[in-house]
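Colleague: Have a look at this prediction, sequence included:
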Amino acid sequence: MAKLTALAILATYNEQRFVRACIENLARQGFETYLLDNESTDGTVEIARQYLGRGLIAIESLPRDGFYRWERILQRKVEIAQTSGHDWFMHVDADEIRLPPPPFRTIHEALGEVDSQGYNAVNFAELCFVPTREEPDHDHPQFQDTMRRYYAIRPFPHNRLNLWKRQASSPDLASSGGHQIGFPELKVYPTDFLMRHYLFLSTAHAKEKWIDRHYDPEELERGWHRSRARLQASAIRLQSSNELRLYRSDQELDASEPLQAHPVFSLR
């Protein structure tokens, strides 16, 4: 039997903080990566170019026109998937470290089991790593070593159902805002994979990431980006370390008792 191939489709806009760690982890997990950059103005693309031929297979520039148009990015991701020759695809963001469930060593290894059992989609349990009141600033290249407090979140079942097997017709990723892939005869693997999500590295980074962003007015009308678009810098409140779980290893990540909303968007 031919070896399964897997493609991660990564969209970026000013993600120089995260893009290196993300691409390196995807390579470790057995993925090739296609980068879809939304006209970054920082060093994102320059950093990414270092990985061409070393896990990264292409860099495509998607015009921005002054607004963050998430639906268009998601639609382009599906187009890339449908025109590639890979077997499995993953919608991923730069601030995510995707991981397999125990006892698998890589996502690619785990996908062999998923595929052999006839499943065609995988959900990820989301573990959000955040700064705390005691340690508020992790805006540096070693953020994975220093920002070790996290919480689990699951606003709805299959909140991160965005690893899927090639389909004959184009699946739907945009309707859910990228959270759930949709296609006929969806068969979800019963065990969640894992994801370390580095939500923001400091309050200044949160402001840059969400408050300074110009959202597509039509997407706002549809209810997308609501909590992020309404966020004000003065309302950002960091949690105390003792309210969060302590990261010790990937094998000990705890996805139990997930929250239904991100505290940074609800604490006032």
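Modeller: Looks like it came in fine.
Colleague: Every contact and neighbour count from this point should use C-alpha atoms.
Modeller: OK.
Colleague: How many residues are close by Asn123?
Modeller: Other residues within reach of Asn123, judged by other Cα atoms under 10 Å, total 24.
Colleague: how far away is the nearest residue to it once chain neighbours are set aside from Pro184?
Modeller: Nearest residue to Asn123, sequence neighbours excluded (Cα to Cα, 6 or more residues apart in numbering): Leu161, at 4.0 Å. Computed as Cα to Cα, to the nearest Å, the Leu161 to Pro184 distance reads 14 Å.
Colleague: Pasting the second one now:
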Amino acid sequence: MLNLHLDPAYTSRDTATYFDDTEFAGGTIVYQPEVYEVADYFARQARRSTVIDLGCGNGEKLRDVAAQRHIGVDFGGNLVACREAYGAWGEWIEADFSSPDCLCLTALAGPDTVIICSDVIEHLVDPAHLLALLAACYVRGAIIITSTPDRARTWGPDHMGPPPNPAHVREWTLPEYAACLTEAGLPVAYAGYTLDNTADMQLATIITVHDGFALAVPAELGVRPLAVIAAYNEADILDQVVRDWIEQGCDVHVIDNWSDDGSWNLLEGIRAEFADRVTIERFPEEPAANYEWRNLLRRKEMIASAHPGRWIIHSDADELRRPPFPWLTMAQGLALAQHAGANRIPFTLLNFRPTASGPDLLAGLTADGLFFDYGIQPEHSVQTKAWLQGEQKVDLVSVGGHIAHFDGAIDFHYKFLLRHYPIRSADHGRRKVMKERKGRWSPDERAMGWHVQYDGFHAGSAYLWDEATLFQQTEDFWPDHGIAIITDVAERGTRRAMLLAGAAQLANKDGHDETNEPFASVPTPGDADASFPPFSPTDLARTLAELKGQMGAMADEVRDLRQRVAHLEAISATAMADES
């Protein structure tokens, strides 16, 4: 008997009601929007050719997942609608997940497969056969993605069933659900929360990822990874950063660009303490009037080229890095990536921001309570800054250090985390921007369009962010944000829409109107380092309403385009069949 790991006081339903998803076809509200974005990410990044959607409903969301082969599995009116709407575009298979016959679908899965099972399990009186199917597919090498509503986040911690939704038999909490899946033969690589729908925009749906590569135990690296760090006047943070790299199992090579704030003396002390782990140098040979980023990148390329067969991380003195799984160190995460056949690492960027009443960033760089935003600007969205050094020298210069270019690069299909602390306080921001950066930029590099991240700042800027425009790190940081960190979900914009929605709700609750003071004014035109302009609360509400209107219009257009494409594909498939 399968242990569902539900609270003993919980009451499930005895019968299931068929869920007709055709009623939601073409609607402006998208349910579990990030689940299919995650599936699309893994299909692309893990180079999986087949996507199977168990419980595909009306099939609309499967259409958004890029793959060579799409298989939708359902029954009843949902499957009829898929066949009528999309025909030969996909393969539509009838199956009842409450029957052991569904196990025959196992033969479709393999190491080229991503399987989606989104909000299906809660509809089954006995989910044992569905879980057995998923476990069998996992054993065959498929990446499994599941989702289901979180009972506590949806209805409150005291809700003990049955679910208010009559089509749901039972609902789990995150710990219950993860335990249930693990016992059923689905070890969890990631378990957290995702957005429930594009109207509520709440992290109230559980999402899990099951991938044998993620849980492999690779051999230790033959040599410790090397973090190559550029620094200029970072004495307030440098000690924490270097020590963190050592704790993460990496060696450190710091290139100091002739700091004058005591950074060099601090580095000498760290080197004396960790003589076998830390190398320091001043570059260039003599102090220079300008900050020449290209020359620093070339120096990093040269350092890396002296270490073939070693993982290199191109970093800065105001950054921490983390692997995609919290139980690993950076060194272990890189070993895992290498075991999976990857030789380059993509990163998701989070910028941590000072606020008027928030905690001191320097009191604990990873502490709960800090505020952050996602680095989702185009110039930040691609960050491949770690690589397994080969015989060929990598190219960092051509794209300003954001991407390590080399022949034969294979990116790991999980993104690592880059925690960035560019401005640590108002005083630090004013000193850094006005004195230590703007006066030192290379004129040639400025002419190339580089170093524009602080153009919107001036001496009178607040150098503080409003908390309403930021996310806050809490004890649920990884469950809440992990799926957006290890994939490209954050870059697709839904998380920003979530933040806007939250700020607008806060504005409405507090009764703000046009007469209120705007948020902390940090001028942002052309500023790549500040994610949001200084909206007033009313502006946020208006922007959110406009976004929802645009989403509705786009949904109508997408629905029409899908119908036209499906119609043409069906005609094409028929014509090809006639020719053969």
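Modeller: Perfect, I can see it now. Given the structure is predicted, the values throughout are model-derived calculations rather than measurements.
Colleague: Name the residue in Leu161 and Pro184 of the first structure with the higher neighbour count.
Modeller: Between Leu161 of the first structure and Pro184, Leu161 has the larger neighbour count (other Cα under 10 Å), namely 25 against 8.
Colleague: What is the equivalent residue in the second structure for the more buried one?
Modeller: Aligning on TM-score structural alignment places Leu161 of the first structure opposite Thr384 in the second structure.
Colleague: Likewise for Asn123 of the first structure?
Modeller: Under TM-score structural alignment, Asn123 of the first structure pairs with Pro346 in the second structure.
Colleague: check contacts around its match.
Modeller: 382-386, 411-412, 414-416 (Cα atoms under 8 Å, 6 or more residues apart in numbering).
Colleague: Looking at those, spot the one nearest Ile207 of the second structure.
Modeller: Closest approach to Ile207 of the second structure among the contacts of Pro346 of the second structure (Cα to Cα): Tyr414, at 15.6 Å.
Colleague: quick one: what helix or strand has that closest one in it?
Modeller: Using DSSP states H and E, Tyr414 of the second structure is not contained in any helix or strand.
Colleague: Can you name the residues that contact the residue lying closest to it once chain neighbours are set aside?
Modeller: Ranked by Cα to Cα, 6+ apart and with sequence neighbours excluded, the top spatial neighbour of Tyr414 of the second structure is Ile486, at 5.1 Å. The neighbours of Ile486 of the second structure, taking Cα under 8 Å, 6+ apart as the test, are 324, 348, 414-417.
Colleague: Could you grab the helix/strand/coil label for the match of Asn123 of the first structure?
Modeller: Under DSSP: H, G, I helix; E, B strand; the rest coil, Pro346 of the second structure falls in the strand class.
Colleague: and what of Arg44 of the second structure?
Modeller: Counting by three-state DSSP, the backbone at Arg44 of the second structure sits in helix.
Colleague: wait, Thr384 of the second structure sits on Gly400?
Modeller: No: here Thr384 of the second structure does not reach Gly400: they are 11.8 Å apart, not a contact under Cα atoms under 8 Å.
Colleague: What distance do you get for the residue nearest to Tyr414 of the second structure to Ser118 of the second structure?
Modeller: According to Cα to Cα, Ile486 of the second structure stands 19 Å off from Ser118 of the second structure.
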